[in-house]
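Asker: here is my input; please provide its structure:
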Amino acid sequence: MDAMSTPAWDPAQYLRHAGHRARPFVDLLARVPDLPSATPAVADLGCGPGNVTAVLADRWPTAHITGYDNSPAMLDRALTEHEGPTPGGGRLDFSYADVRTWAPPQPYDLIVSNATLQWVPGHLERFGDWIAGLRPGGTFAFQVPGNFSAPSHQLMRELAHSARFKDRLADVLRHDDAVLSPQTYLEQLTSLGCEADVWETTYVHLLTGEDPVLDWVKGTGLRPVLTALADDPAARDAFLAEYRAALREAYPATAHGTPFPFRRIFAVARKEA
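Answerer: Below is the predicted model of the structure:
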């Protein structure tokens, strides 16, 4: 979504690790309780290319699901591959929206967000409007990466603030306060009158291929850097070369692949019926 700078998204790059990226969303949905309507209205904030939005139709076949995103490239992919009627009698739609200002245009049974809110400064303050837009007994559920202190992000920020790159990159990356603690999310959601379930999990993804951690972050966290340096290929390539070397040292390959620990924070908040 949006950060200090607006990154240009590449759906194909993002989807290169689609299986690993989708698993937390499936784990999140497993904890969502029954929805109040037989034909639920569902909003997916930050739907990206729509591949995990489509998973919602597997869980709630009759639902009318709308995916929202602010990336034209991501929306084009979602519209092309996923929009339309679903086998269970529901429907998938996609629409442009900026999550920083989006407000529910109708009552929803479920508002869900997968790995998006870390791009939305001040997202905690948006929870009240979103929960107000739920039907009684509806649910707000999200997951965000909690790995901003991991080497993948620390090394990226250190290099962006180095003498060579700080003039171009010092202000483009998110910091370690891009997401809040599980306790903070729990306090905010319960103060809004919800029954909340908040937890964290560290996945250890076994990545394969050459420089797989770099390939992963090229689809997400590195997007602001790639966008900022898009007009300077020499600087972009120099950044990538130095960052690649640092990642190889931080995440050494094994005979079976490259282990990539990835912490995520989850929250499921049910509005009072």
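Asker: from here on, just use CA atoms for contacts and neighbour counts.
Answerer: Will do.
Asker: list the contacts of residue 169.
Answerer: Residue 169 sits next to 160, 161, 225, 228 when contact means C-alpha atoms under 8 Å, 6 or more residues apart in numbering.
Asker: filter those residues down to the ones in helices?
Answerer: 160, 225, 228 (DSSP state H).
Asker: quick one: end-to-end distance for stretch 112-120.
Answerer: 15 Å (C-alpha to C-alpha, to the nearest Å).
Asker: what's the distance between it and the middle of its chain?
Answerer: Distance, stretch centre to chain centre, for stretch 112-120: 4 Å (C-alpha atoms, centre = their mean, to the nearest Å).
Asker: neighbouring contacts of it?
Answerer: Contacts of stretch 112-120 (C-alpha under 8 Å, 6+ apart): 1-3, 25, 42-47, 99-100, 123, 140-145, 174, 178-179.
Asker: for residue 203, the count of nearby residues, please.
Answerer: Neighbour count of residue 203, defined by other C-alpha atoms under 10 Å: 15.
Asker: SS state for the residue lying closest to it once chain neighbours are set aside?
Answerer: Of all residues beyond its chain neighbours, the one nearest residue 203 is residue 262 (5.1 Å), with distances taken as C-alpha to C-alpha, 6 or more residues apart in numbering. Here residue 262 takes the strand state, with states given by DSSP: H, G, I helix; E, B strand; the rest coil.
Asker: roughly how far apart are the most centrally placed residue in the chain and residue 108?
Answerer: With distances taken as C-alpha atoms, centre = their mean, the residue of the chain nearest its centroid is residue 115 (1.6 Å). Between residue 115 and residue 108 the computed distance is 20 Å (C-alpha to C-alpha).
Asker: let's see this one next, to set against the first:
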Amino acid sequence: MHSVPHWDPQQYLRHATHRTRPFLDLLARIPELPPGTRPARIADIGCGPGNVTALLADRWPDAHITGYDLSADMLEQAEKRYAGTTPGGGWLDFRPADAAHWTPDEPYDLIVSNAALQWVPNHPESFPGWIEGLAPGGTFAFQVPGNFTAPSHDLLGRLCDLPRWRERLGDQGRRFVHILEPEDYLLRLADLGCATDVWETTYSQLLQGEDPVLDWVKGTALRPVLTTLDGDEAAVEEFLGQYRQMLREAYPPGPHGTVFPFRRVFAVATRTA
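Answerer: A predicted model of the protein is given here:
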């Protein structure tokens, strides 16, 4: 099992509107699921606090949907808010699982992952097993951030590389860069015999508040650093102070807020019936 940062569901959800939009765009491109005599079976890999898992129940109200995540804190939040019978008569549950090792235990009509696979080294190696675990005509769909060369992430890596932090933090500022380019995902999924749709989008996000980019990355990219420094408040404050100043220069506020461009990579692959 690969190491996992400590997640803060409340911090993650502070920017829920912006974080949910790419999933809604992905959801809109997922085709209808194969017809069958049973309710659709859906897996959400890296479900986090469950807020987007619940959106799957809006699209397929009678489906049995399971959200999988490695974070006990995220699963607790998801269970508390969303588990149980859905308004459409379906069922929503959550289970612990490491995306690096999860394999389908039954045929799924849809396997979906939202902003999670970037944390999983060599995740494309799981694609053959996941596609094989789909029912004929089933779909595998995911989106991952594609902004790891953006100032927010480049500056984080540079800061971790400074002598003050290098020995203590190592590669914590760069450990999540595991994504491929869109064309690589396209070819891998096409090689598996799927009808494949791959694209990318850069969202020009307008963030509000004081140091909003820092607040954003506290919910995601900063989690490995904050986990490593946990318990040393002086070190946390020192690191955040240095990173805050770098982000202020890279993302200056404007009259309407702070512009934070964010690139995302999407893929929808349907197994031939």
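Asker: quick one on the thing from earlier: from the contacts of residue 169 of the first structure, which single one is nearest residue 271 of the first structure?
Answerer: Proximity of these to residue 271 of the first structure (C-alpha to C-alpha) peaks at residue 225, which lies at 38.7 Å.
Asker: ok, the closest one - contacts?
Answerer: Going by C-alpha under 8 Å, 6+ apart, the list of residues near residue 225 of the first structure reads 7, 169, 172, 173.
Asker: show me where the first structure has helices.
Answerer: 11-14, 18-29, 53-59, 72-82, 127-132, 151-160, 166-169, 182-191, 212-218, 223-228, 233-250.
Asker: once aligned to the second structure, how far is the third one on average?
Answerer: Once fitted to the second structure, helix 53-59 of the first structure is off its aligned match by 0.4 Å on average (mean C-alpha distance after the TM-score superposition for the first structure).
Asker: helices and strands around that helix, which ones?
Answerer: In this structure, helix 53-59 of the first structure packs against strand 64-69, strand 91-96, with contacts taken as 3 or more C-alpha pairs under 8 Å, 6 or more residues apart in numbering; DSSP states H and E.
Asker: want to throw the ones you listed into TSV with mean neighbour count and distance to residue 77 of the first structure?
Answerer: Shown next, in TSV, are these (neighbours: other C-alpha atoms under 10 Å; distance: least, C-alpha to C-alpha, whole Å):
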stretch	mean neighbour count	distance to residue 77 of the first structure
strand 64-69	24	11
strand 91-96	19	10
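Asker: got TSV for these, with distance to residue 152 of the first structure too?
Answerer: Below are these laid out as TSV (distance: least, C-alpha to C-alpha, whole Å):
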stretch	distance to residue 152 of the first structure
strand 64-69	25
strand 91-96	30
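Asker: figure out which of those is closest to residue 156 of the first structure.
Answerer: Ranking these by proximity to residue 156 of the first structure (C-alpha to C-alpha) places strand 64-69 first, at 25.4 Å.
Asker: which one of the ones in helices among the contacts of residue 169 of the first structure is nearest residue 19 of the first structure?
Answerer: Taking C-alpha to C-alpha as the measure, residue 225 is the one of these closest to residue 19 of the first structure, at 24.5 Å.
Asker: what's the counterpart of that closest one in the second structure?
Answerer: Aligned by TM-score structural alignment, residue 225 of the first structure pairs with residue 225 of the second structure.
Asker: wait, residue 39 of the second structure touches residue 62, no?
Answerer: Yes. Applying C-alpha atoms under 8 Å, one finds residue 39 of the second structure in contact with residue 62, separated by 6.1 Å.
Asker: between the two, which contacts overlap?
Answerer: Counting by C-alpha under 8 Å, 6+ apart, the contacts common to residue 39 of the second structure and residue 62 are residue 90.
Asker: so between the two, which is more surrounded?
Answerer: residue 62 (20 against 17).
Asker: how about the contacts made by residue 137 of the second structure?
Answerer: 33, 34, 109, 270, 271, 272, 273.
Asker: residue 110 of the second structure versus that one, what's the distance?
Answerer: Going from residue 137 of the second structure to residue 110 of the second structure by C-alpha to C-alpha gives 9 Å.
Asker: shared neighbours, these two?
Answerer: Taking C-alpha under 8 Å, 6+ apart as the criterion, residue 137 of the second structure and residue 110 both touch residue 33.
Asker: so what's residue 142 of the second structure up against?
Answerer: Contact partners of residue 142 of the second structure, counting by C-alpha under 8 Å, 6+ apart, are 26, 112, 113, 114, 115, 266, 267, 268.
Asker: and the closest residue to it other than its chain neighbours, how many neighbours?
Answerer: Nearest residue to residue 142 of the second structure in three dimensions, chain neighbours excluded: residue 113, at 4.6 Å (C-alpha to C-alpha, 6+ apart). Residues within reach of residue 113 of the second structure, counting by other C-alpha under 10 Å, total 23.
Asker: same check on residue 245 of the first structure?
Answerer: 12.
Asker: ok, now how distant is the corresponding residue of the second structure for it from residue 169 of the second structure?
Answerer: Aligned counterpart of residue 245 of the first structure in the second structure: residue 245 (TM-score structural alignment). In this structure, residue 245 of the second structure and residue 169 of the second structure are 19 Å apart, going by C-alpha to C-alpha.
Asker: do residue 219 of the second structure as well
Answerer: Separation of residue 219 of the second structure from residue 169 of the second structure (C-alpha to C-alpha): 18 Å.
Asker: check residue 41 of the second structure too.
Answerer: Taken as C-alpha to C-alpha, the span from residue 41 of the second structure to residue 169 of the second structure is 41 Å.
Asker: could you do residue 257 of the second structure as well?
Answerer: As judged by C-alpha to C-alpha, residue 257 of the second structure and residue 169 of the second structure stand 32 Å apart.
Asker: same question for residue 5 of the second structure.
Answerer: 13 Å.
Asker: residue 38 of the first structure: how many residues sit nearby?
Answerer: If you count neighbours by other C-alpha under 10 Å, residue 38 of the first structure ends up with 12.
Asker: what's near enough to touch the closest residue to it other than its chain neighbours?
Answerer: Nearest non-adjacent residue to residue 38 of the first structure, counting by C-alpha to C-alpha, 6+ apart: residue 62, 7.5 Å away. Residue 62 of the first structure is in contact with 38, 39, 40, 86, 88, 89, 90, 91, counting by C-alpha under 8 Å, 6+ apart.
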